[in-house]
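Engineer: A structural model of the following input is requested.
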Amino acid sequence: MDEVQYVTVHGHRRAYVRRGSGPVLLLLHGLACDHTTWTSVIDELAEDFTVIAPDLLGHGSSDKPRADYTLGGYANGMRDLLTVLGVDKVTVVGHSFGGGIAMQFAYQFPERTERMVLVSPGGLGPDVTPLIKLVQAPGWEATMALLTQPGVRHVGTTTLRMLSRVETKVTRDLDEVAEILESWRDRRTRFAIRHLVRAVIDWRGQIVTMSDRAYLTEAMPLAVVWGRDDLVIPAKHADNVRVLAPEARVEVFDRSGHFPHKDHPERFVQLVREFVATTEPASYSRARFRRLLKRGALAPVRQAEAGDAPVRPSPRPPRRSAQASPPSCRTSATAVGSSIA
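Structural biologist: The predicted model follows:
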């Protein structure tokens, strides 16, 4: 992977990696990770695309200020970073919390979004691992300060990495957990993560959902990838995608956890290549977007509770003409403000 580059936006230093040439892929990592979560796929993707993989504010080598850590704030930051880098349009690829940012980016800036690839994303159901909920618990900061002391941290991360070599559902992603624990030795990183988590979940689970704006998902190609053994955000949320965006491409990888792009990098790269090659980039129409907003949702859509069946909005009315609707491969997720992990 190329050397990390830096650019200052709004007074805050942003770290990013840029590789390759061709159509632009913006790779957004998940909560408490950084651009290295894409290490297993970035070289292959750079053979066909210009790949931009930033460290989100509060993560990795980017600054960690007292700032706006909401989904909207991150989407604005990605728009401004791309503008500084001279990039107008992207296919945005978001993992976990980064998937929530990807959906928010597409919702706020549809004119700059050509496609979306969501990898184990938040915002499609309330369920999330209790370990993330604990970030907002009293005493979490003091506990993490203790667990990230040099000796304790070394024992903990070494144990996690050793356990990750055991091929089970429970241990598969523990190497990533070790990396997260390493990053939390920085008090500023812990501050950013805690504020981020408070913005998107509560004790009942995820509080931000794409369901209430799913009626807008008609104009942008969408692919969703999940790991069947995901213990962070369950793969059953993929069923909601099939309901909310029935023309989307949805693939669930077997023998894979919360990081399917790491568990099966060759398959993931092939999926992205085929998806981009076989779909037309979205073309934003303000008039069409206005019509959709005026029409609104055809039926009230609520955030599902744990254990509910997938959200099932009323069917859309028939499309009047070919001119008024895109080909079937151009399913959208322009509409989303989603969340987590």
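
Engineer: for the rest of this, base every contact and every neighbour count on C-alpha atoms.
Structural biologist: Fine.

Engineer: helices of this structure, start to end?
Structural biologist: Ranges of helices in the chain, per DSSP state H, are 39-45, 71-84, 97-108, 130-133, 140-147, 150-164, 174-183, 187-200, 238-244, 260-263, 265-277, 286-295.

Engineer: closest one to residue 31 among these?
Structural biologist: Residue 31 sits nearest to helix 97-108 of all the helices of the chain, at 5.5 Å, using Cα to Cα.

Engineer: what about the closest one, distance to the chain center?
Structural biologist: Put simply, helix 97-108 sits 7 Å off its chain's centre (Cα atoms, centre = their mean, to the nearest Å).

Engineer: that helix to helix 71-84, inter-axis angle?
Structural biologist: 80 degrees (axes from the mean of the first three to the mean of the last three Cα atoms, to 10 degrees).

Engineer: packing partners for helix 97-108?
Structural biologist: Contact analysis of helix 97-108 by 3 or more Cα pairs under 8 Å, 6 or more residues apart in numbering; DSSP states H and E lists strand 24-28, helix 71-84, strand 90-95, strand 113-119 as its packing neighbours.

Engineer: would you list the ones you listed in CSV and tack on mean neighbour count?
Structural biologist: Below are the helices and strands packed on helix 97-108 laid out as CSV (neighbours: other Cα atoms under 10 Å):
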stretch, mean neighbour count
strand 24-28, 26
helix 71-84, 18
strand 90-95, 26
strand 113-119, 29
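
Engineer: for residue 168, which of those is the nearest?
Structural biologist: Closest approach to residue 168 among the helices and strands packed on helix 97-108 (Cα to Cα): strand 113-119, 20.7 Å.

Engineer: list of residues touching that closest one?
Structural biologist: Applying Cα atoms under 8 Å, 6 or more residues apart in numbering, the contact partners of strand 113-119 are 89-96, 99, 102-103, 105-106, 220-226, 259-261, 272, 276, 281-283, 332-333.

Engineer: give me that answer again for 7 Å
Structural biologist: 89-96, 99, 106, 220-226, 281-282 (Cα atoms under 7 Å, 6 or more residues apart in numbering).

Engineer: also stretch 10-20?
Structural biologist: Stretch 10-20 is contacted by residues 2-8, 46-47, 49-55, 57, 61-63 when judged by Cα under 7 Å, 6+ apart.

Engineer: just say which of the helices of the chain is most tucked in.
Structural biologist: helix 97-108 (a mean of 29; mean count of other Cα atoms under 10 Å).

Engineer: was I right to think residue 121 contacts residue 97?
Structural biologist: Yes: using Cα atoms under 7 Å, residue 121 is in contact with residue 97, at 6.3 Å.

Engineer: sorry, back to before: can you list the helices and strands packed on helix 97-108 in a markdown table and add distance to residue 162?
Structural biologist: Shown next, in a markdown table, are the helices and strands packed on helix 97-108 (distance: least, Cα to Cα, whole Å):
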| stretch | distance to residue 162 |
| --- | --- |
| strand 24-28 | 27 |
| helix 71-84 | 34 |
| strand 90-95 | 25 |
| strand 113-119 | 26 |
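
Engineer: another sequence for comparison is provided below:
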Amino acid sequence: MNLGTEDDPRIVRIGHQAGNGKGVPLLLFNGIGGNIELLAPLAEKMPEREIVVFDIPGVGQSDLPRWPYRLGGIARLAARILDRFGIDKVDVLGVSWGGAAAQAFACTCSQRCRRLILCATAPGVVMIPASPSVLWKMATPKRYMNADYARTVSGEIYGGDFRRNPALAAEMFRHVKYKSRLGYYLQLLAASGWTSIHWLPTLLQPTLLMAGADDPLVPLANAWLMHKLIRKSELKIFDCGHMFLMTRADESVAAIRQFLDKP
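Structural biologist: Prediction:
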């Protein structure tokens, strides 16, 4: 779908699941380097719900942007995508990097966001950080390019089941359609210097925080911090690591359904 302008034409790849027409549609924001296919198994476990997800510019099959962007720009892009489908209000789920984008959407497009689900994410640069060795390995897209390297570092980056079974990396990354280093680094740049820490207490949306007990990349303390700051929030902790949406898919979907279907 072409969502660009005359000065900056670009094609944004969008995934849309029609659902059964009942309930509020769900907008998904993927993690860094992640394309639509990575979250497709999650969407398929909720066939009743209308779901919209897209490849961030420079990721998957979306065009590289002409200029660097910020998280607010991604939130506005998501709003334009919803307009194309005639969707006014959504529930929003963001994973890791996408959790920051989801927070930006909930803030800048607050009237369009009914409920918010933040998975394995943090309030930006003002967070309890991962160890330098984990951050260094995350800062490169090499794990998407080299299967042997992915198996080697997946336990250290993602924790949980990946520590016990590094072969899970091959299963997960087969869904990743790597595009370019530039697209990956533009995502890192978009979040650099960004934080929600000062306005999280003003969020009006009921929020579900989902986190892994063994998450080296986004330590669990960040979820507790956000739970304290977001007034209408609840916290769900999984006996897993960073990628619980994939490795604990059934349990994750059950928690998501329970939260979104509340009166």
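
Engineer: let me see the TM-score of these two.
Structural biologist: The TM-score (TM-score structural alignment, normalised by the length of the second structure) is 0.82; 250 aligned residues with a Cα RMSD of 3.2 Å.

Engineer: ok, back up a step: residue 292 of the first structure is nearest to which of the helices and strands packed on helix 97-108 of the first structure?
Structural biologist: Closest approach to residue 292 of the first structure among these (Cα to Cα): strand 113-119, 17.7 Å.

Engineer: quick one: average offset of the closest one versus the second structure, please.
Structural biologist: When the second structure is superposed, strand 113-119 of the first structure averages 0.6 Å from its matched positions, counting by mean Cα distance after the TM-score superposition for the first structure.

Engineer: gap between that strand and the chain center?
Structural biologist: That offset, for strand 113-119 of the first structure, works out to 9 Å (Cα atoms, centre = their mean).

Engineer: what of stretch 46-62 of the first structure?
Structural biologist: 13 Å.

Engineer: now do the buried residues in it.
Structural biologist: Neighbour-count burial for stretch 46-62 of the first structure, counted by 16 or more other Cα atoms under 10 Å, picks out 46, 49-62.

Engineer: likewise for stretch 211-227 of the second structure?
Structural biologist: By neighbour count on 16+ other Cα under 10 Å, the buried set for stretch 211-227 of the second structure is 211-224, 226-227.

Engineer: tell me, it lands on which residues of the first structure?
Structural biologist: Alignment note (TM-score structural alignment): stretch 211-227 of the second structure is matched to residues 226-242 of the first structure.

Engineer: how much space between the residue nearest to residue 37 of the second structure when sequence neighbours are not counted and residue 35 of the second structure?
Structural biologist: Among residues not flanking residue 37 of the second structure along the chain, residue 175 sits closest, at 5.3 Å (Cα to Cα, 6 or more residues apart in numbering). To residue 35 of the second structure, residue 175 of the second structure is 8 Å away according to Cα to Cα, to the nearest Å.

Engineer: correct me, but residue 30 of the first structure touches residue 101?
Structural biologist: No: in this structure residue 30 of the first structure lies outside contact range of residue 101 using Cα under 7 Å: 9.3 Å.

Engineer: just flag the most distant two among the buried residues of stretch 46-62 of the first structure.
Structural biologist: Maximum distance among these (Cα to Cα): 26.7 Å, for 49 and 58.

Engineer: quick check: closest non-adjacent residue to residue 80 of the first structure.
Structural biologist: Spatial nearest neighbour of residue 80 of the first structure, excluding adjacent residues (Cα to Cα, 6+ apart): residue 9 at 7.3 Å.

Engineer: before we move on, what about residue 22 of the second structure?
Structural biologist: Spatially, and ignoring its direct neighbours in sequence, residue 22 of the second structure is nearest to residue 49 (7.2 Å; Cα to Cα, 6+ apart).

Engineer: mind listing what the residue lying closest to residue 45 of the first structure once chain neighbours are set aside touches?
Structural biologist: Of all residues not flanking residue 45 of the first structure in the chain, residue 269 sits nearest, at 6.3 Å (Cα to Cα, 6+ apart). By Cα under 7 Å, 6+ apart, the residues touching residue 269 of the first structure are 41, 44, 45.

Engineer: can you find the partner of residue 269 of the first structure in the second structure?
Structural biologist: Match for residue 269 of the first structure (TM-score structural alignment): residue 253.

Engineer: now its match: how far from residue 242 of the second structure?
Structural biologist: For residue 253 of the second structure relative to residue 242 of the second structure (Cα to Cα), the value is 16 Å.

Engineer: now residue 224 of the second structure
Structural biologist: Counting by Cα to Cα, the gap from residue 224 of the second structure to residue 242 of the second structure is 15 Å.

Engineer: equivalent analysis for residue 39 of the second structure, please.
Structural biologist: 14 Å.

Engineer: those two: which is more packed in?
Structural biologist: residue 242 (30 against 21; other Cα atoms under 10 Å).

Engineer: wait, that one touches residue 213, no?
Structural biologist: No: the pair residue 242 of the second structure and residue 213 does not pass the contact test of Cα under 7 Å, sitting 8.6 Å apart.

Engineer: closest to residue 125 of the first structure out of the helices and strands packed on helix 97-108 of the first structure?
Structural biologist: Closest approach to residue 125 of the first structure among these (Cα to Cα): strand 113-119, 14.3 Å.

Engineer: give me the residue at the spatial middle of the first structure.
Structural biologist: Nearest to the geometric centre of the first structure sits residue 99, at 1.6 Å (Cα atoms, centre = their mean).

Engineer: circling back to that earlier point, turn the helices of the first structure into TSV, including distance to residue 23 of the first structure.
Structural biologist: Shown next, in TSV, are the helices of the first structure (distance: least, Cα to Cα, whole Å):
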stretch	distance to residue 23 of the first structure
helix 39-45	11
helix 71-84	13
helix 97-108	17
helix 130-133	35
helix 140-147	41
helix 150-164	35
helix 174-183	29
helix 187-200	31
helix 238-244	26
helix 260-263	20
helix 265-277	9
helix 286-295	24
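
Engineer: so which of these comes closest to residue 211 of the first structure?
Structural biologist: Residue 211 of the first structure lies closest, by Cα to Cα, to one member of the helices of the first structure: helix 238-244, at 7.3 Å.

Engineer: mean deviation of that closest one from the second structure?
Structural biologist: When the second structure is superposed, helix 238-244 of the first structure averages 1.3 Å from its matched positions, counting by mean Cα distance after the TM-score superposition for the first structure.

Engineer: how much space between the residue nearest to residue 80 of the first structure and residue 77 of the first structure?
Structural biologist: 8 Å.

Engineer: can you tell me how far residue 3 of the second structure is from residue 57 of the second structure?
Structural biologist: From residue 3 of the second structure to residue 57 of the second structure the distance is 11 Å (Cα to Cα).
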